[in-house]
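Visitor: Please find the sequence and the predicted model below.
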Amino acid sequence: MRTTHAIPVDPTNADALRAWDGSDGDFWAEEEYVFDHSLHHYRQAFLDAADVQPGDRVLDIGCGNGQTTRDAAALAPRGRVLGVDLSTRMLDRARRRAAEAGLSNVDLLQADAQIHPFTPAGFDLAVSRTGTMFFGDAVAAFTNIGRALRPGGRLVVLVWQGVERNEWFRELVGALAAGRDLPTPPPDAPGPFSYADPARSHAVLPAAGFEDVALEGVEAPMWFGPSVEAAFRFLSTMGFSRFLLKDLDEDARHRALADLRTSVDAHLADEGVVYPSAVWLVTARRPTG
């Protein structure tokens, strides 16, 4: 097992560090194109909500391979963008892509945004594309992020709506559960659907010192590959999929994968394999007083 880099993390995020600076981060670095393209239909809506200005100082939380960091840097040529993530491999990929794009106003840092000592009031805008849903202590994390924003500074995050609105997840779990009744995590537990209920954003962000909290629902197709074979390979080898498959015997595993392939085949469209999905664009602001 690879040893993760020894960076300070809150104890509640220790498991996240092991995952993202381990096999999960390695997977998403290798699958950079699929990950970024899967969310392509949300890209413009996210950038419109962020409304990055030419001189903005931007903090990108959970920047991953750096697409949102690069997007923000291109829109803020007189500003600067700091991308933070737990994954060494994804940050390496982000640095390479920023250099290839000729962006000199990008900094990238391995850090736990829940506790990292950001420069107080050092940013005009904090953004995150599916990167804020895994904090062990959400109020502490957003409080720390808020301290990094100037008075009146804005927060824009993209999070998933509920499982009932995200067919890609329902179909994946339905196939790989192989008839098992899987436990449902508490709605506020760290995970992809921890902000599915708008009430959570309306509770956590004011508790962290934000105001003017608003949510906009956006629906778009989620793309998983240009062909059935490519999408099936991606979906069946994700860390979550490997977790669901690991305790199945050979016959159950075979049936589960066959069911997943049937689902993938049923979602083949002209642009590739696409599933319905839905997100919340959450916006908030630091008080000016």
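Guide: Now that the structure is in, tell me what you want to look at. Numbering: from 1, shown residues only.

Visitor: rest of the way, CA atoms for contacts and neighbours
Guide: Noted.

Visitor: who are the neighbours of the helix or strand harbouring residue 49, in terms of helices and strands?
Guide: Using DSSP states H and E, residue 49 maps to helix 43-50. Helices and strands touching helix 43-50, by 3 or more C-alpha pairs under 8 Å, 6 or more residues apart in numbering; DSSP states H and E, are strand 123-129, strand 149-160, strand 272-285.

Visitor: which element is the residue of the chain most remote from its centre on?
Guide: Distance from the centre of the chain peaks at residue 251, with 33.5 Å (C-alpha atoms, centre = their mean). Assessed by DSSP H and E, residue 251 sits inside helix 250-266.

Visitor: what's the angle between that helix and strand 272-285?
Guide: For helix 250-266 against strand 272-285, the angle by axes from the mean of the first three to the mean of the last three C-alpha atoms, to 10 degrees is 80 degrees.

Visitor: Which elements pack onto helix 250-266?
Guide: helix 167-176, helix 228-237.

Visitor: ok, structure two:
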Amino acid sequence: MKTPEDIIREQQQAIWNQFAPGWKKWDDFTMQFLQPMGTAIISSLEVQDTDSVLDAATGTGEPGLTIASMVTKGSVIGTDLSERMLEIAQEKANHLGISNYQTKIADVSHLPFTDASFEAVSCRMGFMFFPNMAQAANELARVLKPGGRLATSVWAGPESNPWISVLMGIINRTLKLSPPPPDAPGMFRCAKSGLIAGFLKEAGLVDVKETVLSGQITYENTEQYWHNMTDVAAPVVNALRQTDEATIAQIKDELAARLLDQYGTGRLILPFSTLIVQGRK
């Protein structure tokens, strides 16, 4: 019999496989958006050129590919549940001529690696989707060598991320959608300060530290924003599938008016905020 975690795992795999084409289409844009979080993770890891590194929930390959370019005498393994996202990551590695990066389909709660396999572990925007975050933290700590470092990033709260929360607020109000259970996988599941830090401490890591990293994402206009969100944002796409074209047009018009009112005309510059959490074994 499948457990609730098995069901979540299968749902996550299906979602990310479904949205892989959209992520490939917008990969340059999305990787630029997420680069500050990757840079902060890499800085926290203090990697050496001989290190073996695990990039969990690697998606389309970052920050694992950047780390692989730094550990020239070492290697990086990028794991993910989605084989289609991993195909994109491997294509990027091949295109860039990065030969010390490889991908592996793996469940973060049951990693196929022996104890103490890696000098460093990175995980950018993955924890909020893991079925069992405590078990994931334990597994990531298990495969980390003594003295090795782990760093991860998660989204701060919706009030600090209007780049997505404004749109979802309009959708939820218009469609009268019920909020998901607070512990259901989703973008803001890990927004509570100290939550991920607590999991890392319970997993045996020390020198655990949480910092806030904020910035801005820039769109050419509201039209580009809409096309991006409806290609890559699973909660947006899945919600809009529940309604008709007229209602979607209404939501789009209200969104454009709201964004222009709050953030002005011309290029659309929206704030974001994340938490960077790091620790040492």
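Guide: Here it is on my side, so go on. The model shown is predicted, which means the values in this text are computed figures rather than measured ones.

Visitor: Tell me which of the helices and strands packed on helix 43-50 of the first structure sits most buried.
Guide: strand 123-129 (a mean of 25; mean count of other C-alpha atoms under 10 Å).

Visitor: For residue 263 of the first structure, which of the helices and strands packed on helix 43-50 of the first structure is the nearest?
Guide: Nearest to residue 263 of the first structure among those is strand 272-285; the distance by C-alpha to C-alpha comes to 9.8 Å.

Visitor: hmm, back to that, Serialize the helices and strands packed on helix 43-50 of the first structure to CSV and add fields for distance to residue 245 of the first structure.
Guide: Converted to CSV, these look like this (distance: least, C-alpha to C-alpha, whole Å):
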stretch, distance to residue 245 of the first structure
strand 123-129, 28
strand 149-160, 24
strand 272-285, 21
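
Visitor: Indicate which one of the ones you listed is closest to residue 171 of the first structure.
Guide: strand 272-285 (9.2 Å).

Visitor: Check which helices and strands the closest one sits against.
Guide: In terms of contacts (3+ C-alpha pairs under 8 Å, 6+ apart), strand 272-285 of the first structure is packed against helix 43-50, strand 149-160, helix 167-176, strand 211-225, helix 228-237.

Visitor: Could you give the separation of the first one from the chain centroid?
Guide: In this view, helix 43-50 of the first structure has its centroid 15 Å away from the chain centroid, taken as C-alpha atoms, centre = their mean, to the nearest Å.

Visitor: okay, and the following helix or strand past that helix goes to which residues in the second structure?
Guide: Where DSSP H and E defines the elements, the next helix or strand beyond helix 43-50 of the first structure is strand 57-61. Matched against the second structure by TM-score structural alignment, strand 57-61 of the first structure falls on residues 52-56.

Visitor: Which position in the second structure pairs with residue 121 of the first structure?
Guide: Counting by TM-score structural alignment, residue 121 of the first structure corresponds to residue 116 in the second structure.

Visitor: Which of the three states applies to that match?
Guide: coil (DSSP: H, G, I helix; E, B strand; the rest coil).

Visitor: tally of neighbours for it?
Guide: When counting by other C-alpha atoms under 10 Å, one arrives at 16 neighbours for residue 116 of the second structure.

Visitor: For the nearest residue to it once chain neighbours are set aside, list the residues it contacts.
Guide: On the basis of C-alpha to C-alpha, 6 or more residues apart in numbering, the spatially nearest residue to residue 116 of the second structure that is not a chain neighbour turns out to be residue 145, at 4.0 Å. Counting by C-alpha atoms under 8 Å, 6 or more residues apart in numbering, residue 145 of the second structure makes contact with 115, 116, 117, 118, 119, 120, 281.
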